[in-house]
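Participant: Quick one: sequence and predicted model below, then my questions.
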Amino acid sequence: MMTHLDETQTMLRDSVQAFHERHPGPARTRRLRNEAIPFDRSVWRDMAEAGWSGVMVPESLGGHGLGAAEAMLIACELGRGLAPEPYVASGLMVVQALVPIAADSAPARALLEQVLAGQTLVALAWQEAAGKLAIDDIRMRAVRKGEGWQLEGATKRFVPLADAADGFLVYALEDGNPVLFWITQSAAIRTTRTIDGLDFGEVDFEGLTLPADARLASGPAVRDAVAQAVELARMASAFELVGVAERALEATVAYTSQRVQFGKPIASFQALQHRMVDMWMHCQLARASAENALLDWTRPAGGATCTQSLRAARARAGATALLVGKTSIHLHGGMGIADETDIGLCLKRALALSAWLGNPLWQRGEFLDELMKTGRVRQSDDSPLVVADDVDVAELPDEEFRRVLATWIAANYPPEKRFMKKRAYYADISDWYQALSRKGWLAPSWPKTAGGMGLSATKQVIYAEEIARYGCARIPDHGLAIGKLLLMHGTPEQIDYHLPRVLSGEIMWCQGYSEPNAGSDLASLRTRAERDGDFLVVNGQKTWTTLGPGADWMFALVRTSKVDGAKQRGITFLLIDLKTPGVKVRPIVNLKGEGEFSEVFFDNVRVPVSNVVGRIDDGWSVANSFLREERIFFGTPRQCEYALAQLDRLAEATNALARGDFRDRYAQLVLDVRDLKSAFELFMGRLRGGEELGPEVSYLKVWGTETYQRITDELVQLAGDHGGQIDDVVIGGIAVDVMNQYLDSRMPAIFGGSNEIQRNILAKQILALPSGRA
């Protein structure tokens, strides 16, 4: 919704940005906080004339007849501009409460017209106590008094801009029946100024007698309207918080890029770059979570799923705006605490807005309550689906393809090998490898003409997800990687020789990239290859070679010349037969006591020049063309989901959810995985649209691997006395894989370019932060 704007949404965005130019939010905030009533009616009328409050109102009721997406766009842009006006509270929330009853209530319709015109500022008064944030917590009673009513039993609290309001929409109960009043009579108002310069009111209606025409509507429709209005406000405030966080991040990037210290911009310091990348990642996750809530809001009969999404989005947005706001002040140094700098206004706005309608702690708790009602079962149709052998599964719709694949996997994967605790060599999993090969499903990314499945990018991800979801061991798949690369850059002879042998399982491959002093910094390779006629003579060492002891061939990057300038030049992509004299493979035992990795030494190893892929000295571009396509697979949430399932089991065995401290940490982890999935789906949507993914996809790998570690850290802590046990922890008859998951989680943050390197990439290519070079 926010990524690709249609013409109407673009016009709305431009309208809000033009409003900010006419009425800069920070200047107005500083002016209003010194006034008795912090509200500028002329600015509010300007917003009304733009039609923003009526964006979701049907045209028959005087609105624009647009949708929630447009309203959220406006809220986000107003947050970005730090506009102090209560667009969400006195615009969207009030309007949403009136629209469902306006068709059958002439007074409600008349009031709605006044609100849309900016003539009347209305405050919705519904909440009665701190922490009582559900519509069913209401206790105020309306008792018949002659032709009218008298209000008894409660004070309305946390009413936005109560002292500025021309009247109040008051939610009460008449003999248990929901009723909505429009009250303009005098009431006792006690205001509390909020940190961002606005205020909340405590409005005492006790004993107030109302005329007959004060009642706008009654019945279940009133409850539904007010409840829906509050939920819409929660979603809109999440988008507003996203805008605030993004404003703070942009200001921090700009400030640190021009602030010079020790002769260089402080944004060139890696420690600061990584902190800003983390801020950016949190902003991305908050936006993804908010947009996921918006999608669920617009789906018919969203029910519990929509409620969960709203709680998740509001929790993430509030926590993100606070984190980014705090960090921004710190990175601004002394200027961060100066009132003349707008960054302090970002934190203040985040503090006030995140506390309204339930802070992140409350939202996480409510999210978990909803989750416990419904469970974390997949919502898609998992019923078995079998298709005829002559059906091209690559042409099936994505979800139908998923079901076909899941059905076949369940019928053909060896059940005793589900969720293996070690990385499988070919000998461990040859039966599954051959089953995939016979089916023609071994190489999902290869074209059909080469013996592959010819799957789209999105179906390749679905394939990987379903393999992982069922607990299939990862096959030795470096051969599939080199096969795809040869199809892009190899000679016909290389393709004809190697691809059939990958499909048959005759040749196993490993990857020779990392070296003792060139892990993530592959441009610093020292393994050399000197030309000798029709051969390249290779000397050097590769390390951390996955499944090296079981491999027959290696594809490797070697240095063939030293070129001035970029270190990436002068590197060649080479295919090496590991049976060649001079090759020595030495296993490396990992933390789990397994020989998954190895060192490979080359002593005058003669490799035919015909084994060069692409051109000599141009191997960097060959390797990079493949790595760009594989980024999305690093961000799949399946690994986190499996670890979280283990945590579920251990929490059940230990009754840990009865403890408040664990409960909130658990809710946070569930939301971390949920937001990873939301972000992942956004990238999947871009793939479906035919887009090529850029470097920003790296943050999925960072967030996913670090979330995996946080989950396994919690596993060890929850295991208590069993926390150092190497075997499965068994409590109350429930077996949980603790130590294997914990040790496994240490590795993904290092492989495929360590998370620190990924942060460097994001700092340079996404945030455009300056280099540290003088």
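Facilitator: Perfect, thanks for sending it. Numbering: from 1, shown residues only.

Participant: switch to C-alpha atoms for all contacts and neighbour counts from now on
Facilitator: OK.

Participant: which one is residue 606 nearest to, not counting chain neighbours?
Facilitator: Leaving aside its chain neighbours, residue 606 sits nearest to residue 537 (4.6 Å; criterion: CA to CA, 6 or more residues apart in numbering).

Participant: let's bring in a second model and compare:
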Amino acid sequence: MTSTLALTRLPPEAQALRAPLRAFLDEALAGMPADRRARSWLGFDAAFSRELGRRGWIGLALPREYGGGGRGQLERFVVAEELLARGAPVSAHWIAERQSAPMILRCGSEAQKRWHVPRICRGESFFAIGMSEPQAGSDLASVRTRATRTADGWRLNGHKIWTTNGAECDHMIALVRTSGEPGDRHRGLSQLLIDLRTPGITVRPIEDLTGDRHFSEVFFDDVQLPHEALLGAEGEGWQQVNAELAYERSGPERIYSSIVLLDTWLAQLRARGDAGEAATALAGRLVAELATLRSLSLAVTTKLAAGENPMNDAVLVKDLGTGFEQNLPIAIAELLDASAAPVSDELARTLAYVTQFAPTFSLRGGTREILRGMIARGLGLR
């Protein structure tokens, strides 16, 4: 794996998006406590997403002919960064805009593009990802959910798990087996675009340690789908899903999941006036690491904007970003435990939430073990 990541400077037209977006967020998020904002891209608020769509801030980098803004990936990066940095509740539209719409535009039929993408851009249609399965773990190629061809289309049976917002979404793009057996690995996999209101689909939310129910199990029992449910070419699902994962693994959400906690802690340090040597050193280290990761994420986005598929680079950024996100609450908690300084209720609640939820950061988008195996293959080490 040779890296060609280069420092990128955001163009003026991208930077110009910050001021109006910040003004909107000042009003929209007024009074929202930090522990709620810390949920950010797992904060589901359909009305908030519709308002973003009305203002043209969803689908900014998608083609105008399909309802998008016709701008670039760097402009979208700025919008995503501002939303995440403030802890805006973006979960409703996030997956649909980040990867579902680009995949439909890349692989879908004209009818699929015309029907789905404009609705995504308006914040009216929300998508889930159907990848993980109970017996497969992070071994994505061993999926057992099967779609069998029928006279009328496809008959789908199987089980997906850890489906983000499965109970809230309208559609799912699922990786399924359309031929062969699990032992065939990458051969025989396809993607289906599924209306989650179709008879035979059961969604069961999963409650996590924080009491939230972001994730779900989704069961398919003899679900009848039309021929048009196939996304792209039959048997090309593995190639398609790997292209999709580059979008999932490279975005700023892979470094900003703990950002509201960091900002809340830094605000308390500022309010005290004298942070102390240990806190100052930790703050400097965390901010420096965040700045480096942001530059890497922006460099990967630049590659995506150029039409490249920077899968290996995205995997590397995701692994490094996950480590930062998970280490941040631990470092802050250890410092606070060693200090006699008082802690505000808001900071305590935010720290508790992020600490409880942080273990999931190294699961979503591929576990650390899977990602490091991919990095090793890219380096020729396995």
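Facilitator: Sure, I can see it. Quick caveat, the model's predicted, so the values are computed rather than measured.

Participant: ok, back up a step: checking the residue nearest to residue 606 of structure 1 next. Helix, strand or coil?
Facilitator: strand (DSSP: H, G, I helix; E, B strand; the rest coil).

Participant: Counterpart of it over in structure 2?
Facilitator: By TM-score structural alignment, residue 537 of structure 1 lines up with residue 155 in structure 2.

Participant: That match: neighbour count?
Facilitator: Residue 155 of structure 2: 18 surrounding residues under other CA atoms under 10 Å.

Participant: mind listing what it touches?
Facilitator: By CA atoms under 8 Å, 6 or more residues apart in numbering, the residues touching residue 155 of structure 2 are 147-149, 222-225.

Participant: cool, now which of these survive the switch to structure 1?
Facilitator: Retained in structure 1 by both residues aligned by TM-score structural alignment, their matches' CA atoms under 8 Å are the following of the contacts of residue 155 of structure 2: 147-149, 222-225.

Participant: For residue 225 of structure 2, see how far away the corresponding residue of structure 2 for residue 464 of structure 1 is.
Facilitator: Under the alignment (TM-score structural alignment), residue 464 of structure 1 maps onto residue 80 of structure 2. Relative to residue 225 of structure 2, residue 80 of structure 2 is positioned 34 Å away (CA to CA, to the nearest Å).

Participant: do the same with residue 33 of structure 2
Facilitator: Relative to residue 225 of structure 2, residue 33 of structure 2 is positioned 43 Å away (CA to CA).

Participant: quick one: which of those two has more around it?
Facilitator: residue 225 (22 against 14).

Participant: Could you report the distance from the residue mapped onto that one from structure 1 to residue 152 of structure 1?
Facilitator: Using TM-score structural alignment, the partner of residue 225 of structure 2 in structure 1 is residue 607. Using CA to CA, residue 607 of structure 1 is found at 91 Å from residue 152 of structure 1.

Participant: what residues are up against residue 160 of structure 2?
Facilitator: 130-134, 145, 217-219.

Participant: any idea how far it is from residue 115 of structure 2?
Facilitator: Distance from residue 160 of structure 2 to residue 115 of structure 2, by CA to CA: 25 Å.

Participant: And residue 32 of structure 2, by the same measure?
Facilitator: 35 Å.

Participant: Restricted to strands, list the contacts of residue 160 of structure 2.
Facilitator: 130, 217-219 (DSSP state E).

Participant: I'd like to know which of those is nearest to residue 334 of structure 2.
Facilitator: Among these, residue 217 lies closest to residue 334 of structure 2 (CA to CA), at 35.3 Å.

Participant: Report how many residues lie close to the closest residue to that closest one other than its chain neighbours.
Facilitator: Leaving out its chain neighbours, the residue that sits closest to residue 217 of structure 2 by CA to CA, 6+ apart is residue 161, at 4.3 Å. By other CA under 10 Å, the residues close to residue 161 of structure 2 number 23.

Participant: still on that earlier bit, pretty sure the match of residue 464 of structure 1 sits against residue 252.
Facilitator: Yes: using CA atoms under 8 Å, residue 80 of structure 2 is in contact with residue 252, at 7.0 Å.

Participant: Which one of these two is surrounded by more residues?
Facilitator: residue 252 (26 against 21).

Participant: who's in contact with the more buried one?
Facilitator: With CA under 8 Å, 6+ apart, residue 252 of structure 2 has these contacts: 77, 80-81, 84, 294, 297.

Participant: Quick check: residue 226 of structure 1 vs residue 215 of structure 1, distance?
Facilitator: Per CA to CA, residue 226 of structure 1 is found 15 Å from residue 215 of structure 1.

Participant: Between these two, point out the one with more neighbours.
Facilitator: Ranked by neighbour count (other CA under 10 Å), residue 226 of structure 1 and residue 215 place residue 226 first, with 26 against 20.

Participant: Map the more buried one across to structure 2 for me.
Facilitator: Using TM-score structural alignment, residue 226 of structure 1 pairs with nothing in structure 2.

Participant: ok so, going back, so how far is residue 190 of structure 2 from the match of residue 537 of structure 1?
Facilitator: 14 Å.

Participant: Secondary structure class of residue 52 of structure 2, three-state.
Facilitator: Following three-state DSSP, residue 52 of structure 2 is assigned to helix.
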